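okay, here's the prediction I keep looking at, along with the sequence it came from:
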Amino acid sequence: MLAVAVGLRPAGWVAGAAYAVILSAVLTFGLFRSHRRSLGPADRVTLARAVLVGGVTALVATTFAGRPAPTALIVALAAVALVLDGVDGHVARRTGTSSPLGARFDMEVDAFLILVLSVFVARSLGPWVLAIGAMRYVFVAAAWLAPWLRAPLPPSFARKTVAALQGIILAVAASGLAPLPVAAVLVGVALASLSWSFGRDTVWLFRTRVPARSRSRYIAGETPPRRIARCDDWRAMIT
């Protein structure tokens, strides 16, 4: 549909196809690990969002191949994906089909949309905007070196607000409706708030971490010296 409506360069086709293949493979693997054979109602809403994000990805890749950016279409697709972000959670609660897989799927779609939007906005505001999209992936990479970063986080309204703010501000900056200085200030505020959120959570995880020796005792059946608060909000890992 995008190819017929606005046209796609080879870079857009490659990016869109790679996104679709990786999405299908990861989601299939997630279903297999969760011992599920199909997606739930909320997961289907998230899948629709994921398709929209794939369209944004293909269009952004096409703009880097020298084709004029269809800004209105990019922003429109991103805006619908952002709006549906609140729908899948509502559907999951109404149907009683909330699951770790669905929450993780939703989180990954959000994170990738923010990454793609930051790449698009970086063309006009500079490469520093990429820090917004890359921050979550840097955090995940750091967790491989420091396992205590993988501990669950307590629910936080501030964290949810900051996460939602990133997509909204990046969509506004991408639309070109705000003058560049204003857009730069808005994106700077988004980056600062995201840095604060990651920093706060990192400090909390460090202070409540369980030393390796204590973890081994816990596995052996002994009582751990400190209890880590668990989090039922799987979206917390966004930031």
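Sure thing, it's come through.

switch to C-alpha atoms for all contacts and neighbour counts from now on
Noted.

quick one: distance of the biggest helix by length in the chain to the chain centre.
Ranked by residue count and defined by DSSP state H, the top helix of the chain is helix 180-207. How far helix 180-207 lies from its chain's middle: 15 Å, per CA atoms, centre = their mean, to the nearest Å.

and what of stretch 209-222?
With CA atoms, centre = their mean, you get 32 Å for stretch 209-222.

which positions within that stretch qualify as buried?
209-210, 214-215 (16 or more other CA atoms under 10 Å).

gap between whatever helix or strand Val75 lives in and the chain center?
Following DSSP states H and E, one finds Val75 within helix 71-95. Averaging C-alpha positions (CA atoms, centre = their mean) puts helix 71-95 13 Å from its chain's average.

this is the other structure I want to compare:
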Amino acid sequence: MIELHRNTAEHLTWAAVQVGALGAVAATTGLGPAGWGAGIGCAIVTLVLLRRSMRRHDRTSLGHADRITLVRAALTAVIAALVVDGAGPAIIVTLGVLALISDFLDGRLARRTGTVSVFGARLDMEVDAFLILVLSAHVAVAFGVWVLSIGVMRYLFVAASWVLPRLRGELPPSFARKTVAAVQGIVLVAASSGIVPHAGVLVACALLALVWSFGRDVLWLSRSRT
């Protein structure tokens, strides 16, 4: 019971961190009602999903790497609020770079401290997926709705797995898959700046790489089931 109360307190603390980050942005760059709504909505969804995931994986506490991932979740919530609010590129790129750095740090810390876990990997993946979705929505304003394909592809894969059980299998570790996933965030943040030449071509190449990566995984899962 004491551990449960501690978990609740920490979860609420992270929700407060997200709201506080929104307040800091609102005080410096401004944030309208739509942005506030999007940001607070992200904070609530993060809190609910975090609690459910910890119960599902029988986790009673968060590790240091998990907390870095939650920092990225807070940054993503702020970026989502800014995108909805139509903010300029400078603040979005700055926060995007910080989010990408945190993505590098949490995995490295988990490996060095021997705290790699299924829960941590899933939390990291879900936060990354939402960050890519938010960034793709922002870049789509400049280059077209096709850019959203980058952000929604992972969610389409999950939806397909509900219909096709063969897609629910465990994929083997892949450096290529990790590289392609990392490239999506880097390219989208670069394209968000508005100063990178031929950014549309870079985004298109990133999308093609992502299609190849998902296609390869789908093919592997189909063959392994067979």
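Noted; the coordinates are in hand. These numbers were taken from a predicted model, which means no experiment stands behind them.

TM-score of the superposed pair?
Here the TM-score for the pair of chains, by TM-score structural alignment, normalised by the length of the second structure, is 0.88; 203 aligned residues with a CA RMSD of 0.9 Å.

still on that earlier bit, which other helices and strands contact the longest helix of the first structure?
In this structure, helix 180-207 of the first structure packs against helix 100-125, helix 130-145, helix 157-175, with contacts taken as 3 or more CA pairs under 8 Å, 6 or more residues apart in numbering; DSSP states H and E.

of all those, which one comes closest to Thr71 of the first structure?
helix 157-175 (6.2 Å; CA to CA).

what range in the second structure matches the closest one?
Mapped onto the second structure using TM-score structural alignment, helix 157-175 of the first structure covers residues 175-193.

ok, now how distant is the residue positioned nearest the centre of the second structure from Pro165 of the second structure?
Centroid-nearest residue in the second structure: Asp128, 2.3 Å away (criterion: CA atoms, centre = their mean). Counting by CA to CA, to the nearest Å, the gap from Asp128 of the second structure to Pro165 of the second structure is 24 Å.

ok, Thr60 of the second structure next?
Distance from Thr60 of the second structure to Pro165 of the second structure, by CA to CA: 31 Å.

ok, Ala142 of the second structure next?
For Ala142 of the second structure, the distance to Pro165 of the second structure - CA to CA - is 37 Å.

still on that earlier bit, tell me the one of the buried residues of stretch 209-222 of the first structure nearest Pro70 of the first structure?
For these, the nearest to Pro70 of the first structure is Arg209 (46.8 Å; CA to CA).

the second structure: which residue goes with the closest one?
Per TM-score structural alignment, Arg209 of the first structure is aligned with Arg225.

that match contacts Arg166, correct?
Yes - with contact defined as CA atoms under 8 Å, Arg225 of the second structure counts as touching Arg166 (6.0 Å).

correct me if wrong: Val93 of the second structure contacts Ala191.
No - using CA under 8 Å, Val93 of the second structure makes no contact with Ala191, being 9.1 Å away.

higher neighbour count, the two?
Between Val93 of the second structure and Ala191, counted using other CA atoms under 10 Å, the more crowded position is Ala191 (27 against 20).

how close does the residue mapped onto Ser99 of the first structure from the second structure get to Asp106 of the second structure?
Using TM-score structural alignment as the criterion, Ser99 of the first structure maps onto Ser117 of the second structure. Note on Ser117 of the second structure: its distance to Asp106 of the second structure, by CA to CA, is 12 Å.
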